[in-house]
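J.: Attaching a predicted model along with its sequence, questions to come.
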Amino acid sequence: MDRLANTVRPYAWGSTTAIPELLGTAPTGEPQAELWMGAHPGAPSRIDRGAGPVSLAEVIDAAPETELGPDTVRAFGPRLPFLLKVLAAGAPLSLQVHPDLAQAKEGFADEERRGVPIDAGHRNYKDANHKPELICALTPFDGLCGFRHPARTADLLEALDVDDLKPYVDILRASPEEDALREVLTAVLSAEHHEIARTVERAALAAEQLATKGGEHADAYAAYAGLAHHFPGDPGVLAAMLLHHVRLQPGEALFLGAGIPHAYLSGLGVELMANSDNVLRCGLTPKHVDVPELLRVVRFEAGDPGVLRPEAVDGEETYETPIDEFRLSRFVLAPGAAPRPLHSRTPQVLLCTAGTVRLHSAAGDTAAELTLAPGESAFVPADERLTLSGEGTLFRATVVA
């Protein structure tokens, strides 16, 4: 097992305090958005096995079957198939969707064929992989996830009493679900800029007023008004009004599959995803928005956002998802509890988020112990046997293979 030295990404939407508080370090005054743990080429973790720090990606490249295990290499190739993060949203992230695997392969191949530079601002596909993801709240966490049923969204928009929204209300009431959602999102994202900015301003003002009156949608109205404050005139504010507003409590999670529009608004969480950078944006961002490609990828299906709560088996609390590239679970270690064995045929990244957790490894004639404090993490190669002890919370990211 190896202690990880990780990179903090300073995206503009990041909190200035949440990650420093987790790590027990002084804030720098700059946003600290994401702490990356894994072998993603954008910011791979580093380990030191006695010869100085080296990229985890290089370690895995040198001996993939040793580090990942034959099952993982057979299923996903010679790379770590997931990326673990601590995400700290101090301001809203862009409203976005991710492609499925077939769409990612097709889109990447097309842009490669057309010679679009990989770092071009208008490029959609950075790789040929999909990007399902799971966010688990460490603090109360606000987000948007998935389309609300058109009739309920029509009620929400109608209550704003904004004339410019009435055509959308009529479509949402009269058309079949998929057609209604597609038509309204297309109209919002394709409208003339000055016209849609005026509608956003009026809708946001009405939402702010309704939020103060309480009622079923008060939190959602407040969230939409907040988006307009951060992104005045952005059509993504109206697109967001089509989506569920979700507030997670610590320990609750959301799974975001392909084609599901979503945005994180505020809070601290553990995020686990397939190892990909593919993002198609709907708005709430100054970055490129490719409306035709976005509309090709979005799944125009209404449904419950599906808040996940962990299922406990033998002390391990697992967040069940329908994919194999990653699996997230956690251990809440009580004081005085007996050491807990931990073994996997696949690679693991272990992250402490509270208290102190000790990892004890006994491989052959050697033994090692590693103590993790909040925000600290470790990489455990495939087939290494550990025991856990201490008093704290440990998240475990691994592979289903």
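T.: Structure's in. What do you need?

J.: alpha carbons only for contacts and neighbour counts from here, please
T.: Will do.

J.: remind me, longest helix of this structure?
T.: helix 193-211 (DSSP state H).

J.: Return the set of buried residues in it.
T.: Using 16 or more other CA atoms under 10 Å as the test for burial, helix 193-211 gives 196-211.

J.: Quick one: list the elements packing against it.
T.: Applying 3 or more CA pairs under 8 Å, 6 or more residues apart in numbering; DSSP states H and E, we find helix 193-211 packed against helix 150-160, helix 218-230.

J.: same thing but 6 Å
T.: Secondary-structure packing of helix 193-211 (3 or more CA pairs under 6 Å, 6 or more residues apart in numbering; DSSP states H and E): helix 218-230.

J.: next up, a second structure to put side by side with the first:
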Amino acid sequence: MDRLVNTVRPYAWGSTTAIPDLLGTAPTGEPQAEMWMGAHPGAPSRLDRGGLDEVIAADPVRELGAPAVDRFGPQLPFLFKILAAGAPLSLQVHPDLDQARAGFAAEERAGIPADAPHRNYKDANHKPELICALTPFDGLCGFRPVPVTAELLAGLGVDSLKPYADLLHAHPEEAALREVLTAVLTADPDRIAATVTEAATAADRLGGPYAPYARLAHHFPGDPGVIAAMLLNHVRLQPGEALYLGAGVPHAYLSGLGVEIMANSDNVLRCGLTPKHIDVPELLRIVRFTANDPGVLRPEASETGEEVYATPVDEFRLSRFVLAPGAAAHDLTTPGPQILLCTAGQATAGAQTLTPGASVFVPAGEPTRVSASASGSATLFRATVAH
């Protein structure tokens, strides 16, 4: 079992205080957006034995286990993060596995450099993900039912939004959502900027369900993504609740602190709320134009005390233990790799003592027992592959 030293990414949307508060360190004054735990080449965790990516590459079967290597290849199949949103992230979607493979191959054939700002596919993998709230956490997830969105747009009383509301009334669900998102993202920049300004003023005045969109417009004045965001469900997670984001589902995280786990990929297609490249034709090919309930997940408790967040993917499995002081240790030994993260209290994992923000990598099959310290309860998240 190896203690992890993890990189904190300073993206502009990051909170300046949430991750330092969790870690018990002084804020630097700069945004601290994501702490990465894993072997992604962008910021691999470090062990006493070297970078986790290098350690795995030297002996993948020993570190990951033969079943995981057979299923996913010689690499850790998930990336685990602490995410701290002090401002909204971009509105985005992720491709499914076939789309990612085809898109990556096409851009490789075209000779587009891997770091080109207009490149869509950084790898050939899909990126299903799960976010679990550590504090109240706001996000946008999936298309809202079309009649409700038409009513919300009409309620703003902005004349230039009326054509979008009319489109929503005039067509079946999939066609209506596709036409409206296409119209918003291909509109004349000056006209859509004026619409966003009018809509933001109205949203600020009305408050209530409109308040999140007023805040978006404050961060991204004139951005067509503000209108696109109005097509989506607004969700507030309470601590311990989670959202699963599958392929093609438009989403954006707005504020809060959470733990996030995803397949080991960096493929993102953006819809707005960003100065970065937006490839509208490719985006429209990837988005799934289906209204759905965002599906807030609550953990399912087992007899062993492990609380599991059920998802339909094999690359990762997230669970949580709320450890009581003095209770018997939990045996977490498993044939696959694990990352254990403490988020509250003080936990013991093997010979390691974990305080909030501390994490360890556990190679496949290594005997693993976890418990709380005698002084109080602790919360421990467990990231591994699906059994």
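T.: Perfect, I can see it now. Just so it is clear, the structure is predicted and the values come from calculations on it, not from any experiment.

J.: So what does Cys342 of structure 2 match up with in structure 1?
T.: Aligned counterpart of Cys342 of structure 2 in structure 1: Cys352 (TM-score structural alignment).

J.: Then Val308 of structure 2?
T.: Using TM-score structural alignment, Val308 of structure 2 lines up with Thr318 in structure 1.

J.: try Glu54 of structure 2
T.: Per TM-score structural alignment, Glu54 of structure 2 is aligned with Glu58.

J.: Next, count neighbours for its match.
T.: For Glu58 of structure 1, the neighbour count with other CA atoms under 10 Å is 14.

J.: tell me which element it falls in.
T.: Element membership of Glu58 of structure 1 [criterion: DSSP states H and E] is helix 56-62.

J.: coming back round to it: any idea how far the match of Glu54 of structure 2 is from Leu80 of structure 1?
T.: According to CA to CA, to the nearest Å, Glu58 of structure 1 and Leu80 of structure 1 sit 11 Å apart.

J.: again with Tyr221 of structure 1
T.: 40 Å.

J.: Kindly report the same for Thr356 of structure 1.
T.: Taking CA to CA, one finds Thr356 of structure 1 at 26 Å from Leu80 of structure 1.

J.: Looking only at neighbour counts, state which of those two leads.
T.: Ranked by neighbour count (other CA under 10 Å), Thr356 of structure 1 and Leu80 place Leu80 first, with 28 against 18.

J.: Kindly state which residue of structure 2 is aligned to the more buried one.
T.: Match for Leu80 of structure 1 (TM-score structural alignment): Leu76.

J.: on that earlier part again, number of nearby residues for the match of Cys342 of structure 2?
T.: 24.

J.: quick one, what contacts it?
T.: Pro374, Gly375, Glu376, Thr393, Leu394 (CA atoms under 6 Å, 6 or more residues apart in numbering).

J.: quick one: stretch 101-120 of structure 1 aligns where in structure 2?
T.: So stretch 101-120 of structure 1 is aligned with residues 97-116, judged by TM-score structural alignment.

J.: got the buried residues for that stretch?
T.: Neighbour-count burial for stretch 97-116 of structure 2, counted by 16+ other CA under 10 Å, picks out Gln99, Ala100, Arg101, Gly103, Phe104, Glu107, Glu108, Ile112.
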